[in-house]
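> got a predicted model here, sequence first, then my questions.
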Amino acid sequence: MSLKKVKEAAEMLKSRFSFNPKAGLILGSGLGDLAEELDDAVVFPYEDIPHFPISTVAGHKGQLVAGLLEGVPVLAMQGRFHFYEGYSMQDVTFPVRVMHEAGCESLIVTNACGAMNTEFSPGDLMIITDHINFTGANPLIGKNTEEFGPRFPDMSRAYDEGLVVHALDTASSLSIDVQQGIYAAVSGPSYMAGAELKMLQTCGADTVGMSTVPETIAAKHMGMNVLGISCITDMAVPGETDGITHEEVMKTAAAAKPVFKKLVRGILGQSSKETWEKERTNL
C-alpha cells in the first residue's frame, strides 16, 4: 500500500477540521445513522477523498464524518468496503490507514452478522473477543511498509482487552444485555452453505460475517487499540436456517439501532481521555 496515497488522503481531511481525532468508527450495514449525530460535523463523501474507494452496498451511505461524539473527537465511516465488491484487501483497509495517519489511535469496528451460537438471538449485540479469518486473504500480503508496522504483527490479542472490559461494564451500567464471542470472517458475497456453517461452528466461531477482520488486522499492524461490536441480524445455525436475504439483515439491524447507538455513545461518554490514546510508534 502506498504511504504517499495514505498521507495525501489524511492531509486533505486534516485541512478541513481543527480537532485531533482520537477514535475511528466503522459503521456496518444499517448502523451508519450514528454518524449523523456527531457534533460540529464535517462530511466527506468518499469520492471527494483522494484515493478512497467507493462503497457499492445498500445500507452503506458512502461518506466519512468528522466530529465529536460524547465529547470524543472521532472519524466515522458511514459504510465500508468489502473484499467481495472486487476491491483488494489493501483497498478495503485503506480507510483504516488514513484514519490512523489523521490521528486516530483507536478503532471501533462494527458489523451486521449471523449467529451460529444458539444462545444468541437476532437483535443481540456481541462484543468481539477474538476472530477467525476465513476470507482466504490478508491485507498484509505483499511488500511490508515499515512505516505502517512490522512484517509479522502479533494477533494473539487482536481486540483490546481493556476496551472489551470497558464495553461490558458500560453495557451493564446502561442495562443493555450484550453477548461476547468469536467472529468468523468469510469472503462472501454468498451466504454460507450448511456444511460451511457447521465447519465454522466446530472451529469455535459464534458469529459469521463478511467484514471487520481485515480492518482489525490493518489496525493492529499499526498499533491501534481495537474494539469490535457485532449486531446479530439472523441465526445461521447449521441444519436449522431457512435462508436469509440482505433486506432481512437490514431490517433487523435497523430495529437494533437505538440500543446500538446507546451502547456506543455510552462507551465513548463513560471513558476517560486516555482510553482512546496510545503511544504511536509507527507513522
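Looks like it came in fine.
> can we go C-alpha only for contacts and neighbour counts from here?
Noted.
> and the helices in the chain, which stretches?
3-14, 89-101, 161-173, 194-202, 213-221, 246-269 (DSSP state H).
> format the ones you listed as CSV; extra columns: distance to Arg151.
Formatted as CSV, the helices of the chain follow (distance: least, CA to CA, whole Å):
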stretch, distance to Arg151
helix 3-14, 15
helix 89-101, 15
helix 161-173, 23
helix 194-202, 28
helix 213-221, 9
helix 246-269, 32
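> can you add mean neighbour count and distance to Trp276 and give those helices back as TSV?
Shown next, in TSV, are the helices of the chain (neighbours: other CA atoms under 10 Å; distance: least, CA to CA, whole Å):
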stretch	mean neighbour count	distance to Trp276
helix 3-14	17	19
helix 89-101	24	12
helix 161-173	17	9
helix 194-202	16	33
helix 213-221	24	14
helix 246-269	18	9
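> can you tell which of the ones you listed is closest to Glu240?
Closest approach to Glu240 among the helices of the chain is made by helix 194-202 (8.7 Å; CA to CA).
> residues contacting the closest one, please?
For helix 194-202, contacts defined as CA atoms under 8 Å, 6 or more residues apart in numbering pick out Met116, Asn117, Ala184, Ala236, Val237, Pro238, Gly239.
> putting a second one here so we can go through both:
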Amino acid sequence: MSLQPAISDSAARIRATGRAPQLAIVLGSGWDGISSAVDDPLDIPYGELPAFPKLAIAGHAGVLRLGRIGGREVALLRGRKHTYESGDAAAMKGALRTLAAIGCGTVLLTNAAGSLDPAMRPGSLMLIEDHLNIVQRTPLHDEPGNERFVNMADAYDPALRRQAKDAAAAAGITLHQGVYAWVLGPQFETPAEIRMLQRLGAQAVGMSTVAETILCRHAGLKVLGISMLTNMGCGMEAEVLSHAHTLNTADATRDTAAKALQAIIPALSI
C-alpha cells in the first residue's frame, strides 16, 4: 500500500473512535509512564494503522493511546521506529502525517539521550532548544519540487519551550535546556566523537527525534522536544554503555518524566 492511502485509512480508523486529539506525544524509552495518567484511554495497536511503523526495539510498545491528560485530548505514540533499524529517515512519516490529517497541530517529541554536560546528570530532563543533524539524513528526499525545502529556524517552538519550562518549574522539576545532536547509531559514540559534539555546541546526543522534527515542520506541526538523560557520554566517566543500561536508567526516571509531562501538557497553548 502506498503511503497516502495508508495515511487516509489510518486517519479514518482514528476518526471512527470519535476522538480528536489536539496534542500528539511520541514516547521514547523511559517516557511510557505517562500512559497510565491518560483518562478514558482507548488503545489502537500500530498494526491496525497501516501508515504506522512495525516496531522491534525493547521499550517501545507499538500502541496509539487516545484519551485526555489534564483535560486536553491527546494521542500517545507508544514507541517509534528509528533510522538505525532500516536506514530509513522517513520511518515515522506515515504516523506523523496521519496525526496532521486528523487535525492534531502540535507534537511533543521525547527521547532518551546521553548527556555531554557534566552539570546534567543521568536522570535529568533537557528541553531541546535546537538540534544538530550530524548524520545529514533527511526524510524529505522524495518530496516533490520546492515543497522539500523547509525553514528550520525555531524548529522547537519558542513559546511552547517557555511554557514547558515554567510549568516544570512550578511543579518543582528542573528542566535543563540545550542542543540535541542526532547520530545514526545503533552503536554508541566513541570518546573522540563525544569531544567533537561538545565542541560543536551540543549538550545531549541521541539516535532519534531530528528526522521526526523535520517531518513535523514539513507538515506544519508545532514541535516541543524533551530528552531524558540516561548516561554520560562515552569517555566522560567510567560507566559502560549498553541499551540495557539506558533502559535501566530510563525506568528509574519514569516517574519524574511522567510528573513533568502531567505539568507541561495542560500548560501548552496549542
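Structure's in. What do you need? Just so it is clear, the structure is predicted and the values come from calculations on it, not from any experiment.
> so which of the helices of structure 1 gets nearest Gly123 of structure 1?
Taking CA to CA, helix 246-269 is the member of those nearest to Gly123 of structure 1, at 5.5 Å.
> in structure 2, what stretch matches the closest one?
Aligned by TM-score structural alignment, helix 246-269 of structure 1 falls on residues 243-266 of structure 2.
> quick one, what contacts the aligned residue in structure 2 for Asp130 of structure 1?
With the correspondence set by TM-score structural alignment, Asp130 of structure 1 lines up against Asp130 in structure 2. By CA under 8 Å, 6+ apart, the residues touching Asp130 of structure 2 are Asp154, Ala155, Tyr156, Gly178, Val179, Tyr180.
> from those, which is closest to Asp142 of structure 2?
Each of the contacts of Asp130 of structure 2 was scored against Asp142 of structure 2 by CA to CA, and Ala155 proved nearest at 20.9 Å.
> now do the contacts for Arg157 of structure 1.
Counting by CA under 8 Å, 6+ apart, Arg157 of structure 1 has contacts Asp130.
> and the counterpart of it in structure 2, how far from Gly185 of structure 2?
Residue correspondence to structure 2 (TM-score structural alignment): Arg157 of structure 1 is matched to Asp154. Applying CA to CA, to the nearest Å, the value for Asp154 of structure 2 to Gly185 of structure 2 is 26 Å.
> now swap in Gly145 of structure 2 and tell me
According to CA to CA, Gly145 of structure 2 stands 30 Å off from Gly185 of structure 2.
> comparing the two, which residue is more hemmed in?
Per other CA atoms under 10 Å, whichever of Gly145 of structure 2 and Gly185 has more neighbours is Gly185, with 15 against 7.
> show me what that one lines up with in structure 1.
Matched to structure 1 by TM-score structural alignment, Gly185 of structure 2 sits across from Gly188.
> test my guess that that match contacts Met210.
Yes: counting by CA atoms under 8 Å, Gly188 of structure 1 does reach Met210; the two are 5.8 Å apart.
> for the residue most central in space within structure 2, give me its contacts.
The residue lying closest to the centre of structure 2 (CA atoms, centre = their mean) is Leu109, at 2.6 Å. Neighbour list for Leu109 of structure 2: Ile25, Val26, Leu27, Gly28, Thr209, Thr213, Val223, Leu224, Gly225, Ile226 [criterion: CA under 8 Å, 6+ apart].
> do you know how far the residue lying closest to Pro73 of structure 1 once chain neighbours are set aside is from Gly30 of structure 1?
Of all residues not flanking Pro73 of structure 1 in the chain, Pro21 sits nearest, at 4.6 Å (CA to CA, 6 or more residues apart in numbering). For Pro21 of structure 1, the distance to Gly30 of structure 1 (CA to CA) stands at 24 Å.
> what does Ile54 of structure 1 give?
Per CA to CA, Ile54 of structure 1 is found 17 Å from Gly30 of structure 1.
> just Lys261 of structure 1 next, same as before
12 Å.
> let me know the closest of the contacts of helix 194-202 of structure 1 to Met250 of structure 1.
Closest approach between the contacts of helix 194-202 of structure 1 and Met250 of structure 1, by CA to CA: Ala236, at 15.6 Å.
> so what corresponds to that closest one in structure 2?
Using TM-score structural alignment, the equivalent of Ala236 of structure 1 in structure 2 is Gly233.
> OK, contacts around that match?
Per CA under 8 Å, 6+ apart, neighbours of Gly233 of structure 2: Gly114, Ser115, Leu116, Glu189, Pro191, Ile194, Val205.
> let's have these in a markdown table, adding distance to Arg68 of structure 2.
Shown next, in a markdown table, are these (distance: CA to CA, whole Å):
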| residue | distance to Arg68 of structure 2 |
| --- | --- |
| Gly114 | 31 |
| Ser115 | 32 |
| Leu116 | 35 |
| Glu189 | 38 |
| Pro191 | 43 |
| Ile194 | 39 |
| Val205 | 31 |
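> just the buried subset of these, written out for PyMOL, thanks.
Per 16 or more other CA atoms under 10 Å, the buried members of these correspond to this PyMOL selection:
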select buried, resi 114+115+116+189+194+205
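> ok, the contacts of Gly233 of structure 2 vs Arg254 of structure 2, which is closest?
Of all these, Gly114 has the smallest distance to Arg254 of structure 2: 16.0 Å, by CA to CA.
> distance check, the closest one against Gly62 of structure 2.
Taken as CA to CA, the span from Gly114 of structure 2 to Gly62 of structure 2 is 24 Å.
> same question, Arg19 of structure 2
Counting by CA to CA, the gap from Arg19 of structure 2 to Gly62 of structure 2 is 19 Å.
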